[in-house]
Each structure stands twice: as C-alpha cells, then as structure tokens.
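Student: sequence and computational prediction follow.
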Amino acid sequence: MLSQKTIDIVKSTAPVLEVKGTEITSVFYKNMFSAHPELLNIFNHVNQKKGRQQTALANTVYAAAQNIDKLEALLPTVKQIAHKHRSLGIKPEHYPIVGEHLLGAIKEVLGDAATDEIIEAWADAYGVIAGVFIDVEEQMYVEAEQKEAGFRDFKPFVVAKKVKESDVITSFYLKPQDGGEVPNFNPGQYISVRVTIPGQKNTHIRQYSLSSAYNEEYFRISVKKEAEFDPNGIVSTFLHDEVEEGSAIEVSAPAGDFYLNEENTEGKVALISGGVGITPMMSMLETIAAATPKRPAAFIHASKNEGVQAFRSDIDDIMDGLENGSACYILEKPENVSSCHFSGYVTKEILSTYVDSDTECYVCGPAPFMKAVIMTLKEIGLPEDKINFEFFGPAMDLSSVDEKEKVRS
C-alpha cells in the first residue's frame, strides 16, 4: 500500500508529466537501450523512430499518476498493454530495468525540480504499478500455457503454405514444427512473429492479426508488404521475399483484447475495415459463418483499388452462406466503377445503410480511417460500448490523428 503522502506527491506532479511526458520517455528509451542493447530484440524499432512508443508510454505514465489512488480504473488499459507484453515475451526481470531508467529520465529532464522526495515517491508508485502488470501478465502466461495445445513463450512454426491475396497482401499458413495442434483463440486476436533477418543485429518482432477462424491445424496471418524504404517494411519485406513454404519462424500464443463477442448470437454486427485492417475481420466473418450463420452481418471494406483489395472472392462466398449477410466494397480510385458499391471514402450515408444504434461494430484500419469511421458512427447514434476498434501498434489518442489518410492498401 502507498502512503497518503506518496499518493499526494505523485498526483501533484502528474500535470508536469502531461507537459514533459514524451520528452521524459524519449530520454528513458535512449538511456535504457544504451545500457541494455539486448532489449532491442524485444521492442519495435520502428515505433521508436516514429515516436509512437514514447507517446504511448507517456500517456500510460500520466494516467497512472492521475489514478494512483484508484488503480482499478486503469485495469482495462493494463490488460490491453499486458496482452502486448505477453506476446512480446516481457518478463518480471525487465521491470526493475524499466523502473531504474524511467526514474533516471524524470530526474534528467526535470533537473532540480525532481527532488529526492519526489523521486522516492515515484519509485514507490512504480513498484506498485509494476507489480500490477507483472501479476496480470503472469496470469496471461499461465492461461496461454494451460490451454489445450497451448504454450508459454515463442514456439517454432513452419510455413505450410504461402498464398498471394492481392498485389500487396500475402497469407502465411503456419503449422507447429513439432507436428502438434494450435491453441484456440478469439476471432480478432493476433500473434507475434519473431524473425532473424540476415544483416540485422537484432531480432525483430511484429504482431499480425490471425486472418482465419480457428482450426486446430494452423494459424493464418495475412501480411501487407510495406515499401522497402519504409523502416516498417523490414519484416514484411523479409516475409514476402525471403520466407517460403518450409521456412521456420517463431510464433507467440494468440493475444489481444479486440475480438468478436461470440455470446451475442443474434444481434446485428458490422465489420468495418480499411486496407490491411481486413485481416482480423476475416477471422470474425468466418467465425460468424461457421457458428451463427443466421446473425445479421455487414462486411464493409475500403481500399485504394481493385489490385490491393484482398479476399474479395472469399467474402462473396461466405456471404452466400449467410442468411442475412451483406458486403459493401468502397474503392478510393477504382479502375472500373462497376467493381465496387461506392467510390471515394467511407461516408455517413454509406454507414447509415448498414448500421443503426443497435449494431455492434468492429473497426480496424489506419488510424485516420478509424478516426473518421468512429466519429461517423457516433454521429449516427451508436453508443461507445457498441464501437470496438484496434490500432496496429501502440495505442493512440484518436483526437490527435491527422485525417489526411483515409485508407491504406
């Protein structure tokens, strides 16, 4: 338990973190990686370069400071982050390292304003917060391990099949190297893929949504090849160009808190995606078709053009098997207007055709796309608890997202 004095000090310094948070976390990551370069095998280098990880951590630290006397309010955020940590292989021994360098960064940035009393209070608070994360993550490790066919850490898998889905997206069917089965997962969850790339000093880990309904034989991920000059493309380019059928890669157990509510078997559902955000929606759609084919379901997908649109024939086939299913394709710049229902961007008029205030909506895609869609769903009258969404990468504040990019191929 934290003393009231510690709570008061932490809460009184929270406004400073709101202003200096990203500066503090930037110094934190720089110093930590300098002292512990081995941690670069875990953290996403691209999110570091783009500043997303620093901002996400700053927001988390600020929220923890604000709620230090009622940490239960942070539990949903803790669980979301813990899913990421478990899929990356974050362990209890990493937390003292993080704490040491986070406190050091606060002292470095704030200077004399960070008195010994303030640093001691933050050290006590960090210990409590770290304990919460460690406990939640251990529960997740145990749950993943105790599932039928489950496992705790990364496990060797083999690429059983490689299928090109569009000009930019390729599916990889992954089977356990030991010949066993794969554990069950919730439709919409992701796995981490860890690869060693020739010429690269560190291993690279990326999360990819599972793009098919559960079956005991394999995981399927469908990966968009990013531009080679884009730092984010180093792993996707390696998977597309170097990984072939028979290649071995390491995979984590499924994780994530963005998934289809399978308990709602009759209520209307809309799966709304932009670009490669289609991947978790395919898992959800296939699950609906197999388990609740009578459920009213709309599949709304936006992409740039026909060439980059994935799974079109698969979606059409699934819709034929649903009693009350409808698909809507929006292409920003169609080569043939007859190949889509609408050209341009997702609009309120389009969404209103498929969504009402009782529809359970799932949204995934580039952040600007999600911001536009979520704002529109709220205008239509959907309550927040009906809108489920997931970011690819660290969580972001939608209010800060630039809407200049509506969809991504």
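Tutor: All right, it came through fine.

Student: going forward, measure contacts between C-alpha atoms and count neighbours the same way
Tutor: Will do.

Student: would you say residue 235 is within a helix?
Tutor: Yes: under DSSP: H, G, I helix; E, B strand; the rest coil, residue 235 sits within a helix.

Student: tally of neighbours for it?
Tutor: Counted with other Cα atoms under 10 Å, residues neighbouring residue 235 total 23.

Student: wait, doesn't it sit right on residue 203?
Tutor: No: under the contact definition of Cα atoms under 8 Å, residue 235 does not touch residue 203, with a separation of 10.0 Å.

Student: residues shared between the contacts of these two?
Tutor: Each of 195, 197 lies in contact with both residue 235 and residue 203 under the rule Cα atoms under 8 Å, 6 or more residues apart in numbering.

Student: would you mark the buried spots in the helix or strand containing residue 350?
Tutor: Under the criterion of DSSP states H and E, residue 350 resides in helix 348-354. For helix 348-354, the neighbour count (16 or more other Cα atoms under 10 Å) marks 348, 351, 354 as buried.

Student: okay, now the one to match up with it:
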Amino acid sequence: MSAPSFLAFAVRNLTRLCPGGRLHCSGLMAPSSTTRRNMSSKRKMDHLDRTASNSRQNAVYPGRICGIVNESEMVKRLRIAVHPSFSFKAGQWVDFFIPGVETVGGFSMCSCPGLLQREGVIELAVKSTTHPPANWIHTACAVGSEVDMRVGGDFFFDPSPSDPPVDLLLVAGGVGINPLYSILLHTADLLRLQQTSSGQDSNVSSVHLCYSAKNSQELLFKSSITEVCQQFPDKVSCDFHVTQVNTDVDPQLQSSINRGRVTEEELRTHVHPERTLCYLCGPPPMIEAISKTLLNLGLPKDRILFEKWW
C-alpha cells in the first residue's frame, strides 16, 4: 500500500474513533531528525540512560492521541495515530517525547505490527506513577494531544519465513505484559496467515503465556488473551496468576487463575531445550528467579530473552 493511500486509510479509521472528528491524520508531519530536536544528547536521563546500549531507529516520528481508555484503575491505554513511515517489531518500545516535559518516557507497545498495517495506529498501556511522562498521560493527555516517538529495543519477535518453528514461552509480571501481549497478538496474526495460505508453515509451533499480577483486576488484556487462546486451542494457552492470596478473584476467571507465583512445575511443562524460545518481562527479581529456573531446566542462555523496566 502506498503512503498516501495508507494515510487515507488511517484517517478513515481513526476519525471514526475520535469524538467530533477532531483527529486529522493528514496533519501528521514528516519524521524529524535527531539532529533537529537533539533529544538524545540534551535530555539523556532515566529511560535514555538505561537503554543507551540498545538499538534505535534514527527517525523521530510525530504522533497524535486518537483514543484513551481505562484498561484498569491504574492503567490507561493510548491509541496513537502515527506517520505512514513508522514501523516496529513486536516487543519493541518507543522513546516518548512530550512537549513541555523534560523527562523522556519509555513505553513498550502493547499492539502488534498488524494493527499498524491495518489501521495506522499503535497502542501503549501506561501505569499511573509519579514519573513525569506517566503522570502526564494520566493527568494531562487528551484526544488530540501531540507527541513524538522513536522506536527502539532489541527485545522482539520477528521471524523470517525461513526460520524453523519455535515453541514460544512468554512470562510476564504486572505491566511487563505489554511487549509480550504485542508478541502474542503478532503470533496470532502469523497463525491466521497460515490458516489462509494453503501449505504455508508457521514459525510458531505453540505459544504459552504465564502472566502474574497482584490481583485479577491488574491482569491487563485478560479477555483478549482468553479469546486468542480460544481461537487457537491447539496452539495457544495461558496460565494467569495472582500473587496476593487474600484478594478476591473475578468470578468469571475463577477457573483460569492460579493463586501464587509461576512455579517450576508449570515452566517444566513448557520447556524443551531445543525448541523453546522464552521471552520474559517484569520486575528484575522475577526475571532473575525465572531465568535461573529455566537454566536449571536445561534451556540454553541464548534462548532466554528478557526486558527489565524497573
């Protein structure tokens, strides 16, 4: 699809989502260079420091907020219209530049590349904190707000057609679900492509998600995750966990939620040293504990990929 037609497609879809048609995607300007904004040299702090050694695209792209929903009491999901040249791989994040806010945010995309191709938008789910970018999203961001973004990160799933099939094991803690949800949605797109392309093999043999949060209300995207599992019952599975054992569990999820942390026994069921590729994202203590367990189960170190965000 050419850039003009792609942008027109995005306009049609996004103005439908925004009250009063206030979003005008045709107003999105061309990507700016890092030289013009000089963002990476003058504003290097927090997220930029932590990810200084990670790969990044050169271009900084404009974006416009075209939808905001409360994913939970503490998490807002943003829908952002982006420039037609914007691209990313499932699992990557963006440097998030907010006009008037000195601190640069770093947020993993919770949408998949397929949504970008179909509708010209990306999505971010951000937890409320006192960190300036997150605080802006929860207190000042509105439909029509403009931001700039630059894609980065070496934590992604982007198989080539010639790559051998893998068994994906995704382990998420809290809002660490964001990049793994992006990967899950991307694998679902790959599986759908396999269904519609006779004889085409998929790069994914199976996917299992282990997802833990303090309580069931903080299990983001749970309905959508369940739908993917139901759509591909022989390929995709999930175990939800709540770690605060005294909290009430959503009655609709009683049968699918485990109390307590992800166990070695659960991981053992989904680990094959030669086929499994594991992606981890969550608090550092969880990442370290799960990584140690996977190594003890015989999974090679180079097949354990992780992203630590706090």
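Tutor: Great, that's in hand. Note that the coordinates shown come from a computational prediction; the quantities given were computed from them, not determined experimentally.

Student: that older thread, so can I have CSV of the buried residues of helix 348-354 of structure 1 showing distance to residue 95 of structure 1?
Tutor: Output for the buried residues of helix 348-354 of structure 1, formatted as CSV (distance: Cα to Cα, whole Å):
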residue, distance to residue 95 of structure 1
348, 45
351, 44
354, 46
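
Student: from those, which single one is nearest residue 261 of structure 1?
Tutor: Of all the buried residues of helix 348-354 of structure 1, residue 354 has the smallest distance to residue 261 of structure 1: 18.7 Å, by Cα to Cα.

Student: dump the residue contacts of the aligned residue in structure 2 for the closest one.
Tutor: In structure 2, the residue paired with residue 354 of structure 1 according to TM-score structural alignment is residue 270. Each residue near residue 270 of structure 2 by Cα under 8 Å, 6+ apart is listed here: 169, 208, 276.

Student: ok, 10 Å please
Tutor: Residues near residue 270 of structure 2 by Cα atoms under 10 Å, 6 or more residues apart in numbering: 167, 168, 169, 206, 207, 208, 209, 276, 278.

Student: in this structure residue 177 of structure 2 contacts residue 171, no?
Tutor: Yes: between residue 177 of structure 2 and residue 171 there is a contact at 8.0 Å, judged by Cα atoms under 10 Å.

Student: joint contacts of these two?
Tutor: Among the neighbours of residue 177 of structure 2, those also in contact with residue 171 (Cα under 10 Å, 6+ apart) are 209, 210, 211, 212, 280, 281, 282.

Student: distance to residue 85 of structure 2 and neighbour count for those - can I get that in JSON lines?
Tutor: JSON lines is the format used below for those (distance: Cα to Cα, whole Å; neighbours: other Cα atoms under 10 Å):
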{"residue": "209", "distance to residue 85 of structure 2": "31", "neighbour count": "24"}
{"residue": "210", "distance to residue 85 of structure 2": "34", "neighbour count": "21"}
{"residue": "211", "distance to residue 85 of structure 2": "33", "neighbour count": "28"}
{"residue": "212", "distance to residue 85 of structure 2": "35", "neighbour count": "28"}
{"residue": "280", "distance to residue 85 of structure 2": "29", "neighbour count": "26"}
{"residue": "281", "distance to residue 85 of structure 2": "28", "neighbour count": "26"}
{"residue": "282", "distance to residue 85 of structure 2": "30", "neighbour count": "24"}
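
Student: ok, so of those residues, who is nearest residue 80 of structure 2?
Tutor: residue 281 (23.1 Å).

Student: count of neighbours near residue 127 of structure 2?
Tutor: 20.

Student: that one -> structure 1?
Tutor: Checking TM-score structural alignment: residue 127 of structure 2 goes with residue 224.

Student: so who does its match touch?
Tutor: For residue 224 of structure 1, the contact set (Cα under 10 Å, 6+ apart) comprises 165-171, 208, 233, 236-237, 239-240, 275-277, 279, 308, 310, 409.

Student: quick check: ChimeraX command selecting the buried ones in those.
Tutor: A single ChimeraX command selects the buried members of the contacts of residue 224 of structure 1 (16+ other Cα under 10 Å):
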select :165,166,168,169,170,171,208,233,236,237,239,240,275,276,277,279,308,310,409
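
Student: residue 174 of structure 1 - that's part of a strand, no?
Tutor: Yes: per three-state DSSP, residue 174 of structure 1 lies within a strand segment.

Student: tell me where structure 1 has helices.
Tutor: Taking DSSP state H as the test, the helices found in structure 1 are 4-35, 45-50, 52-66, 75-88, 94-110, 116-146, 233-241, 278-291, 312-321, 348-354, 367-380.

Student: got the contact list for stretch 95-114 of structure 1?
Tutor: Contacts to stretch 95-114 of structure 1, defined as Cα under 10 Å, 6+ apart, come from residues 13, 16-17, 20-21, 23-33, 35-36, 61, 115-116, 118-120, 122-123, 126-127, 130-131, 133-134.

Student: now which of those would you call buried?
Tutor: 13, 17, 20-21, 23-29, 31-32, 61, 118-120, 122-123, 126, 130, 133-134.
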